[in-house]
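Q: dropping the sequence and predicted coords here.
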Amino acid sequence: MGENIPLRKRENYHWFVVGTVCIGAFMAALDASIINVAMPTMSQGFSVGMDKVEWVSIAYLLTLTSLLTLLGSLSDRLGRKFFYTIGFGIFGLGSGLCGIAGAIPILIAARVLQAIGAAMLQANSVAIITSAVPPTSRGKAIGIQGSAQAIGLSIGPTVGGLMIANFSWRFIFYVNIPVAIAGTVIAAFILPRDKPNPHSSRFDYWGAIFLTPALILLVLIFKDGYKVGWLSPMILLEFLATAMFLVLFVIREKKCQSPMISLSLFKIKAFTSGNISGLLSYSLMFGIIFLMPFYLDWILKLPPFYVGLILTVVSVSMFIMSPISGAIADRIGTRILTSAGMIVASMGAGVLIFLGRRTSVFIDLAGLIMVGVGMGLFTPPNNSSVMGSAPPEHVGVAGGILNMSRSLGMSMGVAIAGTLYNSDFHSFHLIKHTLVRARILAFHLGFEGMAAMGIIAALICIFVYSRTKPNKLSPDQYVSFH
């Protein structure tokens, strides 16, 4: 397996490359789903409220969102193997620092470092497979990578529950270290050596400088606006700063020869509506996944292992429904499936509004399964429609925008869900309710907010979405949004 042997001379060698990429895909997906189970335990361990511990998730997602496009461009110029291998190491280092963190600010900072490593992995996984795997096998290779991600997402909550029940929450980070070490070594020996291309199209650094603070401020607005008031000086200042950065970004993109985002794409109705509804859908799902562990722990007093098992049904339901939805979408188009998906997901969030102290756990499961089924119905046809609506020369950029909107939606979902809960909990508790009753009512309002996002997304799908079937995508186009 000497890495100096040209890849084209190695029989089936590309499958070793796919396997190496799958290690990173599995590890990142596992970490993304394992963290939510530990949130209540970390909150108790650090003696902080939900409003502080939610930054463990938000900081990670915002860092990932901000760096994906930048690291993808740098990898094109400096070499994908280098960044992918280093990404394993940084992710492992960040995981170790998360595990030994003695205070919540240190944990949040370590999560930022962990997200930098995850961004290096995610920004390069598809590109490595695309360049290493022959076109005839590329779809299969991407399917294998997707399966690795699905397995990581599916088992993450259960593994997290087992770790917390038998050891401590710190082991949900320690478990990444041996995988990261193995991934670093395997990537160094297995991945094909690619030549740096310093003459690759220049990255729009000014665009990134203007867009990144705008995204961060946008999340802060949704996080703090409900709590301090939408017309408070702080929120108005954040609105003003966000608008300023967005205006500077638009001016820059119009003048730049190689823009970070092609603004002409947003003139395409299917592209714009698909990205907005996609953002809202992931806000709904991640907001619910963030709130549910606290409800199951604080209200139902379930042990972490059972919390993990219950959360698993979301990703499993989505995993089962996604290929079915994708196959049907090829025949009937996207509008019906995306609309139905968001309606089902909203109904699932609506079921959770009726949860109480003595509610059967089967009602919890029913609501979460509906959310997973709805997301499974919605996501494949929505992704296909967005990517199929983009001109061939802009497919790569379109995939980056789709990933960015999805990650931003995750961040916003956690921020909004946490804000709705915290603001209303304090109001209910101070005015007239016991601790448990105040928490239940606050959870209800959090779930109502997530249901409202799904309803808005459903309305977009019904009244704005393109009526046409999505264009057929080639394997090269298809991989851009996975």
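A: Looks like it arrived, so ask away. Numbering: from 1, shown residues only.

Q: from now on I want contacts and neighbour counts done on CA atoms only, so please keep to that.
A: OK.

Q: in space, what's closest to residue 32 - neighbours in sequence excluded?
A: residue 153 (7.1 Å; CA to CA, 6 or more residues apart in numbering).

Q: name the element that neighbour belongs to?
A: Residue 153 is part of helix 135-166 when elements are defined by DSSP states H and E.

Q: equivalent analysis for residue 82, please.
A: In the assignment (DSSP H and E), residue 82 maps to helix 80-100.

Q: which helices and strands does that helix pack with?
A: Where contact means 3 or more CA pairs under 8 Å, 6 or more residues apart in numbering; DSSP states H and E, helix 80-100 is packed against helix 104-132, helix 171-174, helix 176-190.

Q: could you point out which of the ones you listed sits nearest residue 450?
A: The closest of the helices and strands packed on helix 80-100 to residue 450 is helix 104-132. By CA to CA, the value is 24.8 Å.

Q: structure two is appended below for comparative analysis:
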Amino acid sequence: MIIVDGSIVTIAIPVLAQAFQIGTSQANLIIGIYLIIISALLLPFGQLGNRFGRTRLFQIGMIVFLVGSWFAGAAQQLLIILLARGCQAIGASMVMANSYAIVTDLFPPTELGRAFGVESIFISIGGLAGPGLGGLLIHYWGWRYIFWCNLPIGIICVGLAWWLFNQPHQVTSTGPFDWGGLFLLLAMATSFYSMSSLMMNRPQLAGSLLGIFIIGFALFWQHEQRVAVPLLNVSLLKEPVLRLPTLAAFFSFIAAYFFTLLAPIYLQLVVALPSQLTGLILMIAPIIAIFANPLAGILTDHFSRINVMRSGMLILVIAGAGLLTLNGNHEPWAVLGWSGLSAIGTALFSTANNTFIMSSATAEQRGMIGAITSLVREFGLVLGTSLVGLTFYGKLSLLKGTLVANAINQPRPALVDAQHFAYALALVLLLIAFRYIKQLERK
């Protein structure tokens, strides 16, 4: 539900703008507030999970998410839906910050890879279902049901969680809460999202916001080294066994969103396929991932996790190089082949990477490290989205000699050229990730 809610609203922005009689830029706040609050609260809820019990926070988070879903669907004013989306994001943060740690707590090391492989299935399903499900719900029932669809599933999930998670709540952290760190995280998340939204239209203001983000990050880093009970134990990131796989995951998440955002433009504007066929083609990679993730989990449990990680990243690099060959010919087979190969590489790398990171953590560290893992994914999403827009539309603007913010009606060769430029950056990011894995092998 949480993965779906990160993308299901995107397709409803024009409808929501009309419903609340606002511009689409204001309606985008409905997406933005969700991303900002999740990014800011993952680390705090990772620490609170250590204090009050991870499964307890997980259960409460689901209830909070459902309350937010109800009020978002019932909202009559923009302010109400923004508050409701904030409530959804708070609940989502509670769940995401503790899910990896709960899996690590419950499964023995010999089964951990398969456990994370199964969990990854639902991440893939969420990525598949979001836009398509949103379109169906809006068409047949209206925009309110993109939020209310969470309620029946969520009530079943809450009941199952209270029944299954009946072990005692373990407390592994005490001491004063890091309110200063929380404030700095909120400031960083707000400035970064605002910067990414204004990058193309108001570059000077975006540059100022980037400066605020960098200053906030520096202050946060220094603060976390001084506080008694930090939200982020900086010393952990100095350990290669955590730093290197986390950085590899971060760069791979950024690169992953290049194809996600550029493929629809390529298939519809360059290849000239209808939107229905485009949607079917883009469903193939998540479907492959549904089967590849559990198989990756089995391999992770039976072979060296670093070797599985390296193999997955090598496949991603090959697929990334293949995307540079897309020119409108041999379609849809070229897109199907390279995206399917990428799904296999992602399954191998991500499953082995999550297993390696979480199995290296002590019980006291799992809440924080699990929250870091989720934060890396969310931050990679936002940063990847920003870099795609900057490189793709920046290249189009250079080719045309004026600012271009819309791919429609652009010349086909220019679209292919801009796409190659963006995919070249994505390939560089994957090569950096591969280098981090090679460094990890030598440790």
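A: Great, that's in hand. Keep in mind the model is a prediction, meaning the values are calculated, not measured.

Q: would you turn the helices and strands packed on helix 80-100 of structure 1 into CSV with mean neighbour count?
A: As requested, those are arranged in CSV below (neighbours: other CA atoms under 10 Å):
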stretch, mean neighbour count
helix 104-132, 23
helix 171-174, 22
helix 176-190, 19
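
Q: next, format those as a markdown table and append distance to residue 465 of structure 1.
A: Below are those laid out as a markdown table (distance: least, CA to CA, whole Å):
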| stretch | distance to residue 465 of structure 1 |
| --- | --- |
| helix 104-132 | 28 |
| helix 171-174 | 40 |
| helix 176-190 | 41 |
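
Q: which one, of those, ends up nearest to residue 342 of structure 1?
A: Among these, helix 104-132 sits nearest to residue 342 of structure 1 (CA to CA), with 26.6 Å.

Q: for residue 48 of structure 2, list the residues it contacts.
A: Neighbouring residues of residue 48 of structure 2 by CA atoms under 8 Å, 6 or more residues apart in numbering: residue 57.

Q: could you say which helix or strand holds the alignment partner in structure 1 of it?
A: Per TM-score structural alignment, the equivalent position to residue 48 of structure 2 in structure 1 is residue 74. Secondary structure from DSSP H and E places residue 74 of structure 1 in helix 55-78.

Q: list the contacts of the closest residue to residue 16 of structure 2 other than its chain neighbours.
A: Excluding its sequence neighbours, the residue lying closest to residue 16 of structure 2 (CA to CA, 6+ apart) is residue 27, at 6.6 Å. Residues near residue 27 of structure 2 by CA under 8 Å, 6+ apart: 13, 14, 16, 17.

Q: now the third one: which helix or strand?
A: Translated: residue 16 of structure 2. According to DSSP H and E, residue 16 of structure 2 maps onto helix 13-19.

Q: mind reading off the mean deviation between that helix and structure 1?
A: Its matched residues in structure 1 lie on average 7.5 Å from helix 13-19 of structure 2 after superposition (mean CA distance after the TM-score superposition for structure 1).

Q: what does stretch 308-317 of structure 2 give?
A: Mean deviation for stretch 308-317 of structure 2: 3.6 Å (mean CA distance after the TM-score superposition for structure 1).

Q: now do stretch 333-340 of structure 2
A: Here the mean offset of stretch 333-340 of structure 2 against structure 1 after fitting is 3.6 Å, by mean CA distance after the TM-score superposition for structure 1.

Q: report the buried residues of that stretch.
A: Using 16 or more other CA atoms under 10 Å as the test for burial, stretch 333-340 of structure 2 gives 334, 335, 336, 337, 338, 339, 340.

Q: which non-adjacent residue is nearest the residue most central in space within structure 1?
A: Nearest residue to the geometric centre of structure 1 (CA atoms, centre = their mean): residue 407, 4.4 Å. Excluding the flanking residues, the one nearest residue 407 of structure 1 by CA to CA, 6+ apart is residue 65, at 5.6 Å.

Q: from residue 267 of structure 1, how far out is the one you found?
A: Per CA to CA, to the nearest Å, residue 65 of structure 1 is found 23 Å from residue 267 of structure 1.

Q: more neighbours: which of those two?
A: The neighbour count for residue 65 of structure 1 versus residue 267, taken as other CA atoms under 10 Å, is higher for residue 65 (26 against 9).

Q: tell me the contacts of the residue mapped onto the more buried one from structure 2?
A: Applying TM-score structural alignment, one finds that residue 65 of structure 1 aligns to residue 39 in structure 2. Shown in contact with residue 39 of structure 2 (CA under 8 Å, 6+ apart): 93, 185, 189, 375, 378, 379.

Q: and the gap between residue 39 of structure 2 and residue 373 of structure 2?
A: Between residue 39 of structure 2 and residue 373 of structure 2 the computed distance is 11 Å (CA to CA).

Q: show me what residue 113 of structure 1 lines up with in structure 2.
A: Using TM-score structural alignment, residue 113 of structure 1 lines up with residue 87 in structure 2.

Q: so that match sits against residue 63, correct?
A: No: using CA atoms under 8 Å, residue 87 of structure 2 makes no contact with residue 63, being 10.2 Å away.

Q: so where is stretch 254-265 of structure 1 in structure 2?
A: Aligning stretch 254-265 of structure 1 against structure 2 (TM-score structural alignment) gives residues 225-236.

Q: hang on, I meant stretch 13-21 of structure 1
A: Aligned by TM-score structural alignment, stretch 13-21 of structure 1 corresponds to no residues of structure 2.

Q: next, count neighbours for residue 438 of structure 2.
A: Count around residue 438 of structure 2 with other CA under 10 Å applied: 16.

Q: buried stuff in stretch 159-171 of structure 1?
A: Residues 159, 160, 161, 162, 163, 164, 168, 169, 170, 171 are the ones in stretch 159-171 of structure 1 that count as buried (16+ other CA under 10 Å).

Q: now these as JSON lines including distance to residue 336 of structure 1?
A: Shown next, in JSON lines, are the buried residues of stretch 159-171 of structure 1 (distance: CA to CA, whole Å):
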{"residue": "159", "distance to residue 336 of structure 1": "36"}
{"residue": "160", "distance to residue 336 of structure 1": "36"}
{"residue": "161", "distance to residue 336 of structure 1": "37"}
{"residue": "162", "distance to residue 336 of structure 1": "40"}
{"residue": "163", "distance to residue 336 of structure 1": "41"}
{"residue": "164", "distance to residue 336 of structure 1": "42"}
{"residue": "168", "distance to residue 336 of structure 1": "45"}
{"residue": "169", "distance to residue 336 of structure 1": "42"}
{"residue": "170", "distance to residue 336 of structure 1": "44"}
{"residue": "171", "distance to residue 336 of structure 1": "43"}
